[in-house]
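**Student:** build me a structure from this.
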Amino acid sequence: MAGVLYALAGAFFYACIIVLSKTIQGLDPYEQTAVQLGTSAFFLLVYGFCIGQLDFSTMTGEGWALALLLGIVHTGLAYGIYFGSLTQLPAQTTAILSYVDPVVAVCLSVFVLQEPITELQLAGICLVLGGMISGERRR
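**Tutor:** This next block holds a predicted model:
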């Protein structure tokens, strides 16, 4: 049940980021991405502080490097490219691209971070790709 609630919360906050991107005017895509990621980081820090899970003293140099890699390359660069393309690509194409993000995140964790993949993650990838394919067929 906790996983379902976390997934719903994640979907809600992702929708909030999309709405925030529509309300920010006059910034280029990378500035817009910086505002969105800064807002997300702020709320994540507040959440971590509120539940008592904010302890940076246990992070190693490798942990900091991987966190920065994930934050800057995967999230920052991907968001910059994605939000930069929203005005130049058809809505259907950007919708399909939004399906790719969670699949890329799981693949990066498996192939780059060498984390084991579970059957549940494989099922999730299949569901995401199946939703993407069925959405493309409806178009």
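**Student:** from here on, contacts and neighbour counts on C-alpha atoms
**Tutor:** OK.
**Student:** which parts of the chain are helices?
**Tutor:** 2-23, 29-50, 61-69, 78-85, 91-111, 119-138 (DSSP state H).
**Student:** got a list of what Pro102 touches?
**Tutor:** For Pro102, the contacting residues are Ile125, by CA atoms under 8 Å, 6 or more residues apart in numbering.
**Student:** so what's the residue count around Gln32?
**Tutor:** 21 (other CA atoms under 10 Å).
**Student:** wait, doesn't it sit right on Ile24?
**Tutor:** Yes. Using CA atoms under 8 Å, Gln32 is in contact with Ile24, at 7.0 Å.
**Student:** picking up where we left off before, please identify the most buried of the helices of the chain.
**Tutor:** Counting by mean count of other CA atoms under 10 Å, helix 78-85 has the highest mean neighbour count of the helices of the chain, with a mean of 17.
**Student:** how far does that one sit from the chain's center?
**Tutor:** Distance, stretch centre to chain centre, for helix 78-85: 12 Å (CA atoms, centre = their mean, to the nearest Å).
**Student:** remind me what that helix packs against, helices and strands.
**Tutor:** helix 29-50, helix 91-111 (3 or more CA pairs under 8 Å, 6 or more residues apart in numbering; DSSP states H and E).
**Student:** if we use 10 Å, what do you get?
**Tutor:** If contacts are counted by 3 or more CA pairs under 10 Å, 6 or more residues apart in numbering; DSSP states H and E, helix 78-85 sits against helix 2-23, helix 29-50, helix 91-111.
**Student:** Proceed likewise with the subsequent sequence, for comparison:
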Amino acid sequence: MSTSSSAPISVRMGASDWAQLLLLSLIWGMSFFLIAIAVRGLPVLTVVAARVLVAAVVLWAYVLLSGRSIPRDPKLWLAFLVIGALNNVIPFSLISWGQTQIPSGLASILNAVTPLSTVLVTAMFLADERPTPAKIAGVVLGLGGVAIMMGLDTLAGHRLAILPQIAVLGATLSYACAGTFGRRFARMGIDPIVTAAGMVTGSSILLVPVALLIDGPPPVASVQAWGAVLIMGTICTGLAYVLYFNVLARAGATNISLVTFLVPVSAILLGWLFLEEELNAAHVFGMVTIAAGLLLIDGRLKLRRKG
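**Tutor:** A predicted model of the protein is given here:
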């Protein structure tokens, strides 16, 4: 990852950026619900590989139909492989495996640590996203909010679920590295749609052979399971990453990571409505606490100085 800044970014997001971020949060919130359906009938690696493969087919079809050119630079394709691993292969695998043992709502809550991980990673690699006292305070406050939403009783009462929770937290670190690494595509002048297509293609190259080796040929499964995979590939991956790279280029890694605060809201509501998962006061209070932390990170809340 380069230590230099890429294209100039806006620390404060505009109305268009927030609108895309809100849409992205709804799409990714839906993905937690769909993962929970897919892993009931399909192996984890098969779900992840099929998801990125569907996204690659859909995005390249759009690239060709819209008259865009396919990049041929080997260095660019190597970068696609790297960001594919960081933004898809590693986190999708960790989250999908984690969701075989923990509820989708809890997985999305843990995923909300991503902005906090991003603040730490960008501090090391991006000169224009250095941590300020407000960002550091936001990290502490946000981590407290995540702890509230998880609940100490979750850690104490479900000891076997600790490893899946750690896996999802590991995914947030991978996302943070991906956001930092992904800043270079805007500097290179790559269209966000082409970047998204290249990334999921890199992910497919890495994942499909591994899934076939470990899981074998895709098994016969329910229409619901495969339908969930198709929706995830087309909307929750293909469309979502076009939005992701567009906001990343304009607002930076820290701001794009704020989407993971909004994701738990839609994911928990979907889990509550369709999967009979619990929605309680701790979730709401934790979300409010994380919101305050992320607003500090974004600069919309200011720390008062004495004197």
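**Student:** give me the TM-score for this pair.
**Tutor:** The TM-score (TM-score structural alignment, normalised by the length of structure 1) is 0.67; 135 aligned residues with a CA RMSD of 3.4 Å.
**Student:** pretty sure Leu143 of structure 2 is touching Leu169, no?
**Tutor:** No. Look at Leu143 of structure 2 against Leu169 with CA atoms under 10 Å: they stay out of range, at 11.6 Å.
**Student:** out of the helices and strands packed on helix 78-85 of structure 1, which comes closest to Gly131 of structure 1?
**Tutor:** helix 91-111 (8.0 Å; CA to CA).
**Student:** how distant is the closest one from the center of its chain?
**Tutor:** Computed by CA atoms, centre = their mean, the chain-centroid distance of helix 91-111 of structure 1 equals 9 Å.
**Student:** show me the contacts for Ala123 of structure 1.
**Tutor:** Leu129 (CA atoms under 10 Å, 6 or more residues apart in numbering).
**Student:** show me the contacts for the counterpart of Leu27 of structure 1 in structure 2.
**Tutor:** Counting by TM-score structural alignment, Leu27 of structure 1 lines up with Ile190 in structure 2. If you count contacts by CA under 10 Å, 6+ apart, Ile190 of structure 2 has them with 71, 76, 184, 196, 245.
**Student:** which SS class is Val140 of structure 2?
**Tutor:** helix (DSSP: H, G, I helix; E, B strand; the rest coil).
**Student:** list the contacts of it.
**Tutor:** 116, 134, 290, 293.
**Student:** how far away is it from Gly293 of structure 2?
**Tutor:** Taking CA to CA, to the nearest Å as the measure, Val140 of structure 2 falls 7 Å from Gly293 of structure 2.
**Student:** with Tyr241 of structure 2 instead?
**Tutor:** Going from Tyr241 of structure 2 to Gly293 of structure 2 by CA to CA gives 25 Å.
**Student:** just Ala56 of structure 2 next, same as before
**Tutor:** 35 Å.
**Student:** check Gly179 of structure 2 too.
**Tutor:** 19 Å.
**Student:** do Val63 of structure 2 as well
**Tutor:** The value you get for Val63 of structure 2 to Gly293 of structure 2, if CA to CA is used, is 38 Å.
**Student:** do the same with Ser117 of structure 2
**Tutor:** 13 Å.
**Student:** shared neighbours, the two?
**Tutor:** Common neighbours of Ser117 of structure 2 and Gly293 (criterion: CA under 10 Å, 6+ apart): Val139.
**Student:** tell me how far Val52 of structure 2 lies from Gly238 of structure 2.
**Tutor:** Counting by CA to CA, the gap from Val52 of structure 2 to Gly238 of structure 2 is 8 Å.
**Student:** hmm, I typed the wrong one, I wanted Pro218 of structure 2.
**Tutor:** Taken as CA to CA, the span from Pro218 of structure 2 to Gly238 of structure 2 is 21 Å.
**Student:** who has more neighbours out of those two?
**Tutor:** Just comparing Pro218 of structure 2 and Gly238: by other CA under 10 Å the higher neighbour count belongs to Gly238, 26 against 13.
**Student:** map that one across to structure 1 for me.
**Tutor:** Gly238 of structure 2 maps onto Gly76 in structure 1, by TM-score structural alignment.
**Student:** quick one, what contacts the residue nearest to that match when sequence neighbours are not counted?
**Tutor:** Spatial nearest neighbour of Gly76 of structure 1, excluding adjacent residues (CA to CA, 6 or more residues apart in numbering): Thr33 at 6.7 Å. Thr33 of structure 1 is in contact with 17, 21, 27, 39, 75-84, counting by CA under 10 Å, 6+ apart.
**Student:** of all the residues you listed, which comes closest to Asp101 of structure 1?
**Tutor:** For the contacts of Thr33 of structure 1, the nearest to Asp101 of structure 1 is Ala78 (8.3 Å; CA to CA).
**Student:** pretty sure that closest one contacts Leu37?
**Tutor:** No. Under the criterion of CA under 10 Å, Ala78 of structure 1 is not in contact with Leu37, lying 11.5 Å apart.
**Student:** next, show the common contact partners of those two.
**Tutor:** 71-72.
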